[in-house]
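Colleague: structure here, sequence nowhere to be found:
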C-alpha cells in the first residue's frame, strides 16, 4: 500500500516541482513520478536533518515531510537543469 502512496504523492510533488522549474512541457507522467520519489530521497538525505522530519519515503506524511520532499524534487530538477544547460532556470 505504501508503494502506491509513494507513486501518487511522488507524482504530484514531481509535477508541482516541474511547474515551478518550468520543465513541465518536457516531462511526462512517468518522469514526474520519478522526480518526486528521487527528489524525496534527495530531500531526506540533505534537508530532513535540518527540519527534523522524515520524507514520504520514510512513511512520514506530515506537512513538513511533504515540504522536504517537494524541496528535494526542486533541488533534483535544478541539478538536472544545471548539468543539461549549464544554468538553472
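Modeller: Right, received. Where do you want to start? This one's a predicted model, so the numbers in the text were calculated from it and none came from an experiment.
Colleague: could you use CA atoms for every contact and neighbour count after this?
Modeller: Fine.
Colleague: all the helices of the protein, residue numbers only.
Modeller: Ranges of helices in the chain, per DSSP state H, are 2-20, 29-46, 48-51, 63-85.
Colleague: and among those helices, the most buried is which?
Modeller: Of all those, helix 29-46 has the most neighbours on average by mean count of other Cα atoms under 10 Å, namely a mean of 22.
Colleague: look up how far residue 37 lies from residue 4.
Modeller: 12 Å (Cα to Cα, to the nearest Å).
Colleague: alright, now check it against this:
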C-alpha cells in the first residue's frame, strides 16, 4: 500500500485510537492527528515487517488493524513521555 494511503489510514486510525484511549492529550487535537498519521505509517511498516514479503497491501481490514495498532502504540508512548514531564 502506498505512502498516501497510510496517511489516510492514519487519520482514521488516529481518531479510533483516541476513541479507544480517551483523555486529555498533552498536545491537543492537532498533535493527536499527527500521531495518528505517524501511527498509520508505523503500523504499515510494522505489518510489512511481521508478514515479510507478502506485506500489508491494499485497503483491507488487516491494513486498518495495523494502522490502529501503530496509532495506539505511538499515542501511549507520547502520553507516557510527555505526561511524566508535566508531573
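Modeller: Thanks, I have the structure now. Predicted, not measured: the structure shown is a model, and the values here were computed from it.
Colleague: quick one, what contacts the most centrally placed residue in the first structure?
Modeller: Taking Cα atoms, centre = their mean, the centroid of the first structure lies closest to residue 73, which sits 2.4 Å from it. Residue 73 of the first structure makes contact with 13, 14, 17, 35, 36, 37, 38, 39, 40, 42, 43 under the criterion Cα atoms under 8 Å, 6 or more residues apart in numbering.
Colleague: cool, residue 39 of the first structure as well?
Modeller: Applying Cα under 8 Å, 6+ apart, the residues near residue 39 of the first structure are 14, 69, 70, 71, 72, 73, 74, 75, 76.
Colleague: contacts only, for residue 38 of the second structure.
Modeller: 7, 10, 70, 71, 74.
Colleague: and if we set it to 7 Å?
Modeller: residue 10 (Cα atoms under 7 Å, 6 or more residues apart in numbering).
Colleague: that one corresponds to which position in the first structure?
Modeller: In the first structure, the residue matched to residue 38 of the second structure (TM-score structural alignment) is residue 38.
Colleague: from what I see, residue 43 of the second structure and residue 65 are in contact.
Modeller: No: at 8.3 Å, residue 43 of the second structure does not count as touching residue 65 under the criterion of Cα atoms under 7 Å.
Colleague: rewinding a little: of the contacts of residue 73 of the first structure, just say which sits nearest to residue 80 of the first structure.
Modeller: Taking Cα to Cα as the measure, residue 80 of the first structure lies nearest residue 35 of these, at 10.3 Å.
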